[in-house]
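Q: Got a sequence here, can you build the structure:
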Amino acid sequence: MRAAEAALMAGLPEGALMQRAAAGLAGACAGLLGRVYGARVVLLVGGGANGGDALYAGARLARRGAGVSAVPLGARIHQGGLDALVRAGGRVADDPFAVLARADLVLDGITGIGGRGGLRPDAVPVVRASRASGAVVVAVDLPSGVDADTGAVDGEAVRADATVTFGAYKPGLLVDPAREYAGAVRLVDIGLGDLLPTPELEALQHADVARLLPVPAAESDKYRRGVVGVVAGSARYPGAAVLAVAGALRGGAGAVRYVGPAGDAVLARYPETLVHPGPPGRAGRVQAWVIGPGLADTPGVEDVLASDVPVLVDADGLRPLDPAAVRARPAPTVLTPHAGEAAALLGTAREDVEARRLEAVRELAGRYGATVLLKGSTTLVADPDPDVPVRVNPTGTPWLATAGSGDVLSGLTGSLLAAGLAPRDAASTAAYLHGLAARRAARGAPLTAHEVAEALPGAWRDAAGAPRAGLDGGPAGTEGGAGRRPPGS
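A: A predicted model of the protein is given here:
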């Protein structure tokens, strides 16, 4: 972002880029306030460009009749922005806590994309007072105290109701735990265009998913559409097999071949399934395998890994996984761990994975030479090639944290693999549909994994109905678009 902004500023009058950002910021704040005249606005101002953005935006609001007070938090503040604020009728607060107690809106311009390690101690009581005031808190570019590059939050940080970001989405706005601090995110176009490099992170939208979904041709039969094999379930966990098959049946493949001890349970629910007792190598030809959900101690992992088709490994299948064996496979592998399973694979603590999800998914993909879908509050999909952007899933609901939902996701992803999608596309498309289906099924209430599977056809139709155009709009929970580029940075 710094490089792109510097290149753009070289061809613009001095201060023009900051004025663009301030105009978009002031417009967003005016929309949140509803009525600007008479509103009380407090600017928390650090020493960097974010502080300047806040001051210039405050000056615009002051000219529209808002009472604007600046609270300096740092040894220096942007002088041009401060002068503009004072000329417009704003002021520097004598008592920050007094103005915060009466504020309608607080602008967080303390730190920007270079901030590391949480808020400085002198800023903490002011930020706490802003939250206690009941005012709407708007972060400038990203909440102060979060890591823009990784989404980590090391120490105290601003919890914003909304974030107005400039030029491109920052990873920290899309990846937990920082995402939870950002609130609703709005992107302001400041004209960076083709100056932006290949993004580190991207999020699919409906139009992207519509392009990727498999569509049968007139001459297609069930075998041409692909057969997915599912090795799941056990005497202890027969339901995992049923749920994995449920996801697979709704994922675009022409047939589902189940292998394992839960055949009776699978057939009772889904009689269209092709059932074989095993081992997988004798079950018949498939175009992709799914192995692991509810597997317990049932064998089959080595047999499946020895195949020459794409393989998805989940849950119990991840426990005996050897990185060398995965890397040596002639066909792609997709791993779908949650944070605890990822921690076991990496030899670290679950808390470390949850605090640095982006780093963890990249490390796993590199270590195993596999596409990795890291499940959780932020679902990430990483390619084994470190130069390929990580995908963050923009759909879902907290109600999706329910037993068996991961089994449905595994079956769905495996079916998309069998239908011919590349591993990264299959994993990110499945996560998108899975999250969309959960939203449809939940509607603000608890749901079961089976209900998620039942809602998948509706989610598929929603996404498939989108225009098959280029990337459009921002991630769910955001406003604005990213031009022709994938949203990201």
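Q: contacts and neighbour counts: CA atoms only from here.
A: Fine.
Q: Tell me the helices and strands packed up against the helix or strand hosting Tyr258.
A: Assigned by DSSP states H and E, Tyr258 falls within strand 255-259. In terms of contact count using 3 or more C-alpha pairs under 8 Å, 6 or more residues apart in numbering; DSSP states H and E, strand 255-259 is assigned the packing partners strand 227-231, helix 238-249, strand 274-276.
Q: out of those, nearest to Val256?
A: Nearest to Val256 among those is strand 227-231; the distance by C-alpha to C-alpha comes to 5.0 Å.
Q: The closest one - contacts with which helices or strands?
A: Partner elements for strand 227-231 (3+ C-alpha pairs under 8 Å, 6+ apart): helix 238-249, strand 255-259, strand 288-291, helix 405-418.
Q: Using JSON lines, lay out these together with distance to His450 and mean neighbour count.
A: Conversion of the helices and strands packed on strand 227-231 to JSON lines gives the following (distance: least, C-alpha to C-alpha, whole Å; neighbours: other C-alpha atoms under 10 Å):
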{"stretch": "helix 238-249", "distance to His450": "7", "mean neighbour count": "28"}
{"stretch": "strand 255-259", "distance to His450": "17", "mean neighbour count": "27"}
{"stretch": "strand 288-291", "distance to His450": "18", "mean neighbour count": "30"}
{"stretch": "helix 405-418", "distance to His450": "8", "mean neighbour count": "32"}
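Q: For the stretch 201-350 of the chain, which segments are assigned as helices?
A: In the stretch 201-350 of the chain, the segments counted as helices under DSSP state H, counting those that start in this stretch are 206-212, 238-249, 263-269, 301-305, 323-327, 339-346, 350-355.
Q: before we go on, could you also do this sequence so I can check it against the first one:
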Amino acid sequence: MRRAHSVEQVRAAEKALMAALPEGALMQRAAAGLAYAVIGHLGGAYGKRVVLLVGSGDNGGDALYAGALLARRGALVEAWLLSDRAHAGGLAAMKTAGGRVVKLSEGYRSLSVSQPSVVVDGIVGIGGKPGLRPDAEAALEMLSGVPVVAVDTPSGVCVDTGEVDGAHVTADLTVTFGTYKPCHLLDPAASSCGKVKLVDIGLDLPTPTIESLEAADVAALVPRPAPDGHKYTRGVVGLRVGSATYPGAALLAVAGANTGLAGMVRYVGTASEWVKRQHPEVVGDGQAQAWVVGSGSADGANSALAFARASGVPLVIDADSLRPLTGPLGVPAILTPHAGELAALLRQDRADIEARPLHYARLAAQRFDAVVLLKGRRTTIAAPDPDTPVRVNTTGTSWLATAGSGDVLGGLIGSLLATGLAPIDAASAGAWLHGAAATLASAGGPVTASGVAAAIPAVIRSLPAV
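A: Predicted structure coming up:
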């Protein structure tokens, strides 16, 4: 599990640890981790030219102490000071090791000597406001095209929300300390972090605000048949999806549900004959432990939702069946909108939803008293309880942006829900498996929704033993 903690949580943990360590020891730990990450990124230090962009905070101090270590390893280190104040100890250590200070106005002349190998972004710490000052923007412009390693987080992004407002650093590598921060997992900021490397500095941390499942977590959640189990004890999932206009949505949703996770799949709808031909093991109407509604349902979406809601069992609500929602449903539910659907549901602008996915996923989860899975490059999954960590899915490939993939996801989540998983676990495990299946089926190239569904069993078989 990747766990991300808020700025307030991190600062409290750092304060507690610093009280037990010699002065400056925590910064030295962070700086050493940063320096070795830079060395790994460059494939060595000797003869490399390193430019440190140094602000007035502790991230600037981390960068300076790391610069001292790099200089001792033979790197040519320059510190471009972006403030009248810089960490005194770090600055002295860097100069003693042979690094030099370059005024920003001298940057042009410095660059004429040789192109830097890497820029270390120590401009703003985790408590900084979104956006950058003009001098920082100017420095980054001078260094355009040079690989960037960010200290803790890319300067200029909102650390706790993952939002981006104004100029910010786009890093190739972000080296973070003690724990992940929300911006490492949440879009849009996550797309500016590059690869994220976590350096353990010994923090004792509370329950995180954001989580991201990994393969071992999913393996622990995926239901395994009991030795004496049968099709009913393994869970029955029902689907009321598709329509005469969109029969393919029914086939894809059923394909997502019919992966062997649940003991039985039921289908009710206009595509019954198509479903029987492609999935002969799928049966008709009857009792189910969970229902999936809405995918491609068109004019039948409202009636499908009303029927499933009256059954009193947990629901997965997608696409057309999202439209009639006005408040809590009275049963456990998972809503699976993309940004446009959530914008319509909340009467907000789609661009704002995409800019603030954490905010709007949480808002919708509380308004509808349901788990909300907001689809995107980094799918965001929020529970109605504000104390439950939000989960962010990091599996998948850009090839997954293809018609019908959401239908497969809805069916897959429904099958997990029918096995008895809690809604937050069914949604997050389903999103992880769906993304991993897309990556497997894609193999670096195009993939179809049908291909994603077909790859799900192989992904489950590849999960680590529990």
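Q: deepest of the helices of the stretch 201-350 of the first structure, which one?
A: Comparing the helices of the stretch 201-350 of the first structure by mean neighbour count (mean count of other C-alpha atoms under 10 Å), helix 238-249 ranks first with a mean of 28.
Q: That one corresponds to what range in the second structure?
A: Counting by TM-score structural alignment, helix 238-249 of the first structure lines up with residues 247-258 of the second structure.
Q: what's stretch 363-376 of the second structure in contact with?
A: By C-alpha atoms under 8 Å, 6 or more residues apart in numbering, the surrounding residues in contact with stretch 363-376 of the second structure are 326-329, 332-339, 342, 346, 357, 361-362, 379-386, 423-424, 427.
Q: okay, and stretch 23-37 of the first structure goes to which residues in the second structure?
A: Taking TM-score structural alignment as the measure, the second structure aligns residues 32-46 with stretch 23-37 of the first structure.
Q: for that stretch, which positions count as buried?
A: Of the residues in stretch 32-46 of the second structure, those buried under the neighbour-count criterion (16 or more other C-alpha atoms under 10 Å) are 32-39, 45.
Q: got it, and stretch 292-302 of the second structure?
A: Of the residues in stretch 292-302 of the second structure, those with enough neighbours to count as buried (16+ other C-alpha under 10 Å) are 292-298, 300-302.
Q: out of the residues you listed, what pair is the most spread apart?
A: Within these (distances taken as C-alpha to C-alpha), the two that end up farthest apart are Val292 and Ala298, at 14.5 Å.
Q: Could I get the full set of helices for the stretch 1-150 of the second structure?
A: Under the criterion DSSP H, counting those that start in this stretch, helices of the stretch 1-150 of the second structure are mapped to 7-18, 25-42, 58-72, 88-96, 107-111, 134-142.
Q: can you give me the angle the first one makes with helix 25-42?
A: Pointing back at helix 7-18 of the second structure there. Angle, helix 7-18 of the second structure to helix 25-42, by axes from the mean of the first three to the mean of the last three C-alpha atoms, to 10 degrees: 110 degrees.
Q: Could you report the separation of the nearest residue to Thr395 of the first structure once chain neighbours are set aside from Trp460 of the first structure?
A: In space, and not counting its chain neighbours, Thr395 of the first structure is closest to Gly435: 4.7 Å by C-alpha to C-alpha, 6 or more residues apart in numbering. Distance, Gly435 of the first structure to Trp460 of the first structure, by C-alpha to C-alpha, to the nearest Å: 11 Å.
Q: Mean per-residue distance, the longest helix along the first structure versus the second structure.
A: Within the first structure, and with DSSP state H defining each element, the longest helix by residue count is helix 423-442. By mean C-alpha distance after the TM-score superposition for the first structure, the fitted helix 423-442 of the first structure averages 0.5 Å away from its aligned residues in the second structure.
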